[in-house]
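[1] missing the sequence, but the structure's below:
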C-alpha cells in the first residue's frame, strides 16, 4: 500500500510542476532571514521583512505546533475579509506534508488519499486533519505602533507568514492562483 501511495505521490508532483510554472513570479520565503522575496526568473523584484510562526525552527508537522511549514507550495485562495487584513492561502498540507503525516501515523490512509485527490484536481486540501491548515501570507490586521513593533521584533504567527497591511497589498499585485511559494529555513 505504501509503495502505491509513494508512486502516486511522485506522479502527481511531476504533473503539477507544469501548472506551477505558468506564473510570472515566484515567492521565496527565507525564515532565518525573516525575508519574503518576489522573484521573476533569477531576478529579485521586491523584498519584504516578515514574521513567521512562533514555534521556531523546523517545519510544521501538526496542528498547534505554531511552526511555519517548509517546502514548495502554491497559492490557492485569496480572502479580503481576513482578521489579518488580507489573506493569501497556500496549499498546505501538500503531498509531501501528507506523506510525512501518513508515514508517521499523524494522518490516516483515507486522509492522505483526500489530500492527494485535492492536489491532483487542484482543489484546496482538507484543512481539518491533524496536520493543520489555513496557512498563508497575511497582513497584521488592526495595525498600530505597538503591533508594528511586535511584527518587526518577533515571529508572532501561529504558522503563517505576516507582512504589514501595506506590504500585503503591494505583494498581491504579483500573486495569482497557482503562484509558486517556496518556504525554506
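    Received, thanks. Please read these numbers as outputs of a predicted model, since none were measured by experiment.

[2] C-alpha only now, for contacts and for neighbours.
    OK.

[3] quick one: the helices in the chain?
    Ranges of helices in the chain, per DSSP state H, are 2-20, 95-103, 109-120, 145-153, 165-171.

[4] between these, which gets nearest to residue 38?
    Closest approach to residue 38 among these (Cα to Cα): helix 165-171, 8.0 Å.

[5] okay, now the one to match up with it:
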C-alpha cells in the first residue's frame, strides 16, 4: 500500500518537472535560407522567397572582403551551411557556419596561410553593445534576437553571405 507521504512526495516531484525551463519552440514557416548583406549590415531570414524577418548585424572588425586567414577580422563571403549549434556559447547562443569550405582551405594552402574557422552567428556580450563591427569574423546580433533566432534555424540551413 502506498503511504500518504509517498503520494505527496510523488505529486511534488511531478509538479517540479513542469517547472523545469524548456527551450523556446519556434512555430512558424521553416527557415529555408539565411542571407547576410554585409554592406547593409543586414541578416535576412527567409522561407523560400518570403522574407520572414530581418536583423541589423555587426561583422568582423575588417568587414570588407572575403575571409582569407585566421585573424584577418573579415567575415566570409559565399555559400555555407549552419553546421552546429551551441547553447552554451560565451556569446550567449551561437549557430556555427561551415567556414572554411574546401575552396577556402585550398586557397589558404596555396598561400601558405591558416584559413581560420569558428565562424558563428551569435549574441553580443554587454561590453560590446553599441560597438560596430567588433567580432573576429562572426555575425553578431543582440542576445534577445539570438533568443528568437536560435529555435528558428536548423542545422543544415543554407546561409549566403554577400559583399
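    Cool, got the structure. Keep in mind that what you see is a predicted model, and the values were worked out from it rather than measured.

[6] now what about the TM-score between them?
    Once superposed, chain against chain, the TM-score is 0.77 (TM-score structural alignment, normalised by the length of the second structure); 134 aligned residues with a Cα RMSD of 1.5 Å.

[7] Same list, the helices of the first structure, but as CSV with distance to residue 87 of the first structure and mean neighbour count please.
    Shown next, in CSV, are the helices of the first structure (distance: least, Cα to Cα, whole Å; neighbours: other Cα atoms under 10 Å):
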stretch, distance to residue 87 of the first structure, mean neighbour count
helix 2-20, 20, 13
helix 95-103, 21, 21
helix 109-120, 20, 19
helix 145-153, 16, 13
helix 165-171, 8, 17
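
[8] so can I have a markdown table of those helices showing distance to residue 58 of the first structure?
    As requested, those are exported to a markdown table (distance: least, Cα to Cα, whole Å):
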| stretch | distance to residue 58 of the first structure |
| --- | --- |
| helix 2-20 | 22 |
| helix 95-103 | 13 |
| helix 109-120 | 22 |
| helix 145-153 | 20 |
| helix 165-171 | 24 |
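
[9] of all the ones you listed, which lies closest to residue 56 of the first structure?
    Shortest distance between residue 56 of the first structure and those, using Cα to Cα, is found for helix 145-153: 14.1 Å.

[10] what's next to that closest one, contact-wise?
    If you take Cα atoms under 8 Å, 6 or more residues apart in numbering as the criterion, helix 145-153 of the first structure is touched by 49, 50, 51, 140, 156, 162, 163, 164.

[11] Show me which of the residues you listed is closest to residue 94 of the first structure.
    Once Cα to Cα is applied, the member of those that ends up nearest residue 94 of the first structure is residue 162, at 20.3 Å.

[12] Would you mind giving the residues in the first structure matched to the longest helix anywhere in the second structure?
    Identified as the longest helix of the second structure according to DSSP H is helix 4-19. Using TM-score structural alignment, none of the residues of the first structure align to helix 4-19 of the second structure.

[13] and residue 62 of the second structure, what does it touch?
    72, 73, 74, 75, 133, 137.

[14] ok, those in the first structure, which still hold?
    Counting by both residues aligned by TM-score structural alignment, their matches' Cα atoms under 8 Å, these that remain in contact in the first structure are 72, 73, 74, 75, 137.

[15] would you list those in TSV and tack on neighbour count and distance to residue 38 of the second structure?
    Shown next, in TSV, are these (neighbours: other Cα atoms under 10 Å; distance: Cα to Cα, whole Å):
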residue	neighbour count	distance to residue 38 of the second structure
72	17	16
73	23	13
74	23	10
75	29	8
137	28	11
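
[16] hmm, which two among those residues are most spread apart?
    That would be 72 and 75, which, of those, are the farthest apart (Cα to Cα) at 8.9 Å.

[17] Please enumerate the shared neighbours of these two.
    The contact sets of residue 72 of the second structure and residue 75 overlap at 62, 136, 137 (Cα under 8 Å, 6+ apart).

[18] ok, now which ones touch the most centrally placed residue in the first structure?
    Taking Cα atoms, centre = their mean, the centroid of the first structure lies closest to residue 90, which sits 4.3 Å from it. With contact taken as Cα under 8 Å, 6+ apart, residue 90 of the first structure is in contact with 73, 74, 75, 76, 77, 134, 135, 136, 137, 181.
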